[in-house]
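> Here is a sequence together with a model predicted from it:
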Amino acid sequence: MHTSSRILIGPVVVGAALLAAGLSAALGTGASAGGSGAPVLTTASAPPQPPAATAPRTVLLDPGHAGRTDATGTLVPDGRGGEKACNTTGTETNAGYAEHAFTFDVAQRVAARLRADGVVVVLTRADDSGTGPCVDERGRAGEAAGADAVVSIHGDGAPADGHGFHVAFSDPPLNPAQEGPAHALAVAVRDAMRGGGFVDSTYLGHDGLSPRNDLAGLNLATRPSVLVECANMRNAADAAVMSTPEGRESYAAAITTGIQAFLARA
């Protein structure tokens, strides 16, 4: 019996000692080797924090041209030492469907798609009846909006035998945004247009891309900016697509996909 008592008591004593040590460590009051028993201050670990919310991306859409041509003859800087006319209504199909109406409609459709995806969208013009803003203002608008991407939407007025789309960007680049990011945006939109079933331009650019040094809106941009010539409004087949709501929705879907792809990689 005596031996048995020792076997039972031993673990209890050891367990109590371990428990006391554990409580002492947990409370930060463990005695030092000198037995002072002075409390030891400890720093508690901060609880894990949820990841910071990602700020929404911002896209500036520029519906090319304006509802009315500026009749004052105003000239504005083109970003490379020259001048450009403030703005015009653009070209039109042979049946009279105006470029300014086409671009405004497509821009509204792109804006709706991007906003549904949580993107903040700013447009350079709120209606299709005014004369402005001038092209130099549009070029600077991306910076004012804090835009992650700027896309100007157009329809071309080339010889009738040419067809297809091309995406223009400022070249040679004038700042870091034009040097790399603008080209990446152009490629993303080009690829999305191809994915949407549209073909590369047969009359301008190469592989659906068109480096340009004569477009004020691109030259003055300090944010990644491109200009999409969706199609040739003077070509009968292109004009037939551009003139229908279904066709304009197809252009909007492709442009939106390109913008989203760029934002996902930026």
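It's in. Since the model is a prediction, treat every value here as computed from it, not as a measurement.

> Going by C-alpha atoms from here, please, whenever you check contacts or count neighbours.
Will do.

> can you pull out the strands in the stretch 51-200 of the chain?
Assigned strands in the stretch 51-200 of the chain, in chain order: 58-63, 75-77, 83-85, 120-123, 149-156, 166-170 (criterion: DSSP state E, counting those that start in this stretch).

> what angle do the fifth one and strand 58-63 make?
With axes from the mean of the first three to the mean of the last three C-alpha atoms, to 10 degrees applied, the angle from strand 149-156 to strand 58-63 works out at 20 degrees.

> Among the strands of the stretch 51-200 of the chain, which comes closest to A186?
Distance to A186, taken as C-alpha to C-alpha, is lowest for strand 166-170 among these, at 5.9 Å.

> Show me the contact partners of that closest one.
Residues from elsewhere that reach strand 166-170 (C-alpha atoms under 8 Å, 6 or more residues apart in numbering): 178, 182-183, 186, 189-190, 200-201, 204-205, 208-213, 215, 218-219, 225-231.

> Please identify the most buried of the strands of the stretch 51-200 of the chain.
Of the strands of the stretch 51-200 of the chain, the one with the most neighbours on average (mean count of other C-alpha atoms under 10 Å) is strand 166-170, at a mean of 29.

> Check whether D207 really touches D200, as I assumed.
Yes. When contacts are counted by C-alpha atoms under 8 Å, D207 is listed as touching D200 (6.2 Å).

> Between the two, which has more neighbouring residues?
Each of D207 and D200 had its neighbours counted (other C-alpha atoms under 10 Å), and the higher figure belongs to D200 (22 against 16).

> give the contact list for the more buried one.
Contact analysis of D200 by C-alpha under 8 Å, 6+ apart lists G164, F165, H166, R194, D207, G208.

> ok, and here's another one to check against it:
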Amino acid sequence: MSYGSFPPAPGGRRGGTLAVVLAALIPACFAGWLLWSSEGDGKGAGGSGPPTASSTSSPPPSSAAPTSGAPSSHAPSSAAPDALKGKVVVIDPGHNPNNRDHPAQIARRVDIGTNTKECDTTGTATNSGYAEASFTLDVARRARALLEAHGATVKFTQDGKTEFGPCVDERAEFGNKAHADAVVSVHADGAGPGERGFHIILPKGVHGGGADTSAITKPSRRLGERLLDSFTEETGSEPADYVGDGSGLNVRGDLGGLNLTTVPKVFIECGNMRDAKDAAHLTDAHWRERAARGIAQGITDFLHG
């Protein structure tokens, strides 16, 4: 069960609530009109004398009418604006839209503890040219707004304003220095056509060089499990069956962003940009809002145990 769920997108149950209110008010208004009409007819026929108490009192309000200040049906179960006060969340939007202009810089090898890897990459794109780096920034910004609305301090590793990167080791260090309570790196996959779904990448237990994940593998798994549940619920997407064991959780020890973290951290691959059906979701702004909600809710559930 989600803790402090975020309110659903507009257009959900508001229409149903209005219909119920109108159904309750129309009969009451009609009854009042009949009472007024009958009194008017009596006076017009020569009826005089002081009005009775029943003729001057207003009809009692309908029990179905909403009371002032009552929560609407679309209110969250726990909407306290400070629900995440004191929590630090780092969102790591994968890649960078400017990486493509700096091929030499992002190709530089960096130490990830167990071996070396490229500083960063350009990421993938849909067949129509929608870049992963644009997708990750959009979803990250939406998730940031949701988390900040609940009091969290949200920091980005990059917001598309740097020349390139940062490198994968720097992304990990950013979360470490922020003493983040949770870090989520947002991505989209570039698998083959026909391979669909999302998955969460968890840090493997590694110890070597500058890498030691022994203290964060268990909390990172809990974070990943919360994300898996909330993302499934919010987007309706299924866990990818082309990686790992089909559970939607995939453990890897070859990613610098995970190897070098000292705080709970996971990657989420929100879908496959190279599959036409997944790409239709990833390029849709409404679906990206649901994806952001799934990420924000998963982080919230993790932070509250």
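Great, that's in hand. Since the structure is predicted, the reported quantities are computational estimates derived from the model, not experimental observations.

> Only whichever of the contacts of strand 166-170 of the first structure are buried, select them in PyMOL.
Burial among these is assessed by 16 or more other C-alpha atoms under 10 Å; the matching PyMOL selection reads:
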select buried, resi 178+182+183+186+189+190+200+201+204+205+208+209+210+211+212+213+215+218+219+225+226+227+228+229+230+231
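
> Where does the longest helix that the second structure contains end up in the first structure?
The helix that spans the most residues within the second structure, counting by DSSP state H, is helix 14-44. With TM-score structural alignment applied, helix 14-44 of the second structure matches no range in the first structure.

> Stretch 117-135 of the second structure: how far from the chain's middle?
21 Å (C-alpha atoms, centre = their mean, to the nearest Å).

> what do we get in the first structure for G271 of the second structure?
So, by TM-score structural alignment, G271 of the second structure is matched to A231.

> Need the three-state assignment for its match.
strand (DSSP: H, G, I helix; E, B strand; the rest coil).

> That one is in contact with D238, isn't it?
Yes. The criterion here is C-alpha under 8 Å, and A231 of the first structure meets it with D238 at 5.9 Å.

> before we move on, the earlier item: toward the C-terminus, what is the element adjacent to the longest helix of the second structure?
helix 53-56 (DSSP states H and E).

> Go ahead and name everything in contact with that following helix.
For helix 53-56 of the second structure, with C-alpha under 8 Å, 6+ apart as the criterion, the contacting residues are L35, E39.

> Give the aligned range of that helix in the first structure.
Per TM-score structural alignment, helix 53-56 of the second structure has no counterpart in the first structure.

> Show me what G165 of the second structure lines up with in the first structure.
Match for G165 of the second structure (TM-score structural alignment): G132.

> separation between the residue nearest to that match when sequence neighbours are not counted and C86 of the first structure?
Leaving aside its chain neighbours, G132 of the first structure sits nearest to A66 (6.0 Å; criterion: C-alpha to C-alpha, 6 or more residues apart in numbering). Going from A66 of the first structure to C86 of the first structure by C-alpha to C-alpha, to the nearest Å gives 10 Å.

> can you check A253 of the first structure too?
From A253 of the first structure over to C86 of the first structure (counting by C-alpha to C-alpha), the distance is 30 Å.

> go on, R68 of the first structure?
From R68 of the first structure over to C86 of the first structure (counting by C-alpha to C-alpha), the distance is 11 Å.

> who's more crowded, the two?
Neighbours were counted for R68 of the first structure and for C86 using other C-alpha under 10 Å; C86 has more, 24 against 16.

> The aligned residue in the first structure for I295 of the second structure sits in which helix or strand?
Here I295 of the second structure is matched to I255 in the first structure, going by TM-score structural alignment. Assigned by DSSP H and E, I255 of the first structure falls within helix 245-265.

> So which elements touch that helix?
helix 99-116, helix 181-195, helix 236-242 (3 or more C-alpha pairs under 8 Å, 6 or more residues apart in numbering; DSSP states H and E).

> wait, what's in contact with the match of G271 of the second structure?
G155, D156, H163, G164, F165, H166, S201, D238, A239, M242.

> Check I259 of the first structure too.
A149, L185, A188, V189.

> what's the spacing between it and G79 of the first structure?
From I259 of the first structure to G79 of the first structure the distance is 25 Å (C-alpha to C-alpha).
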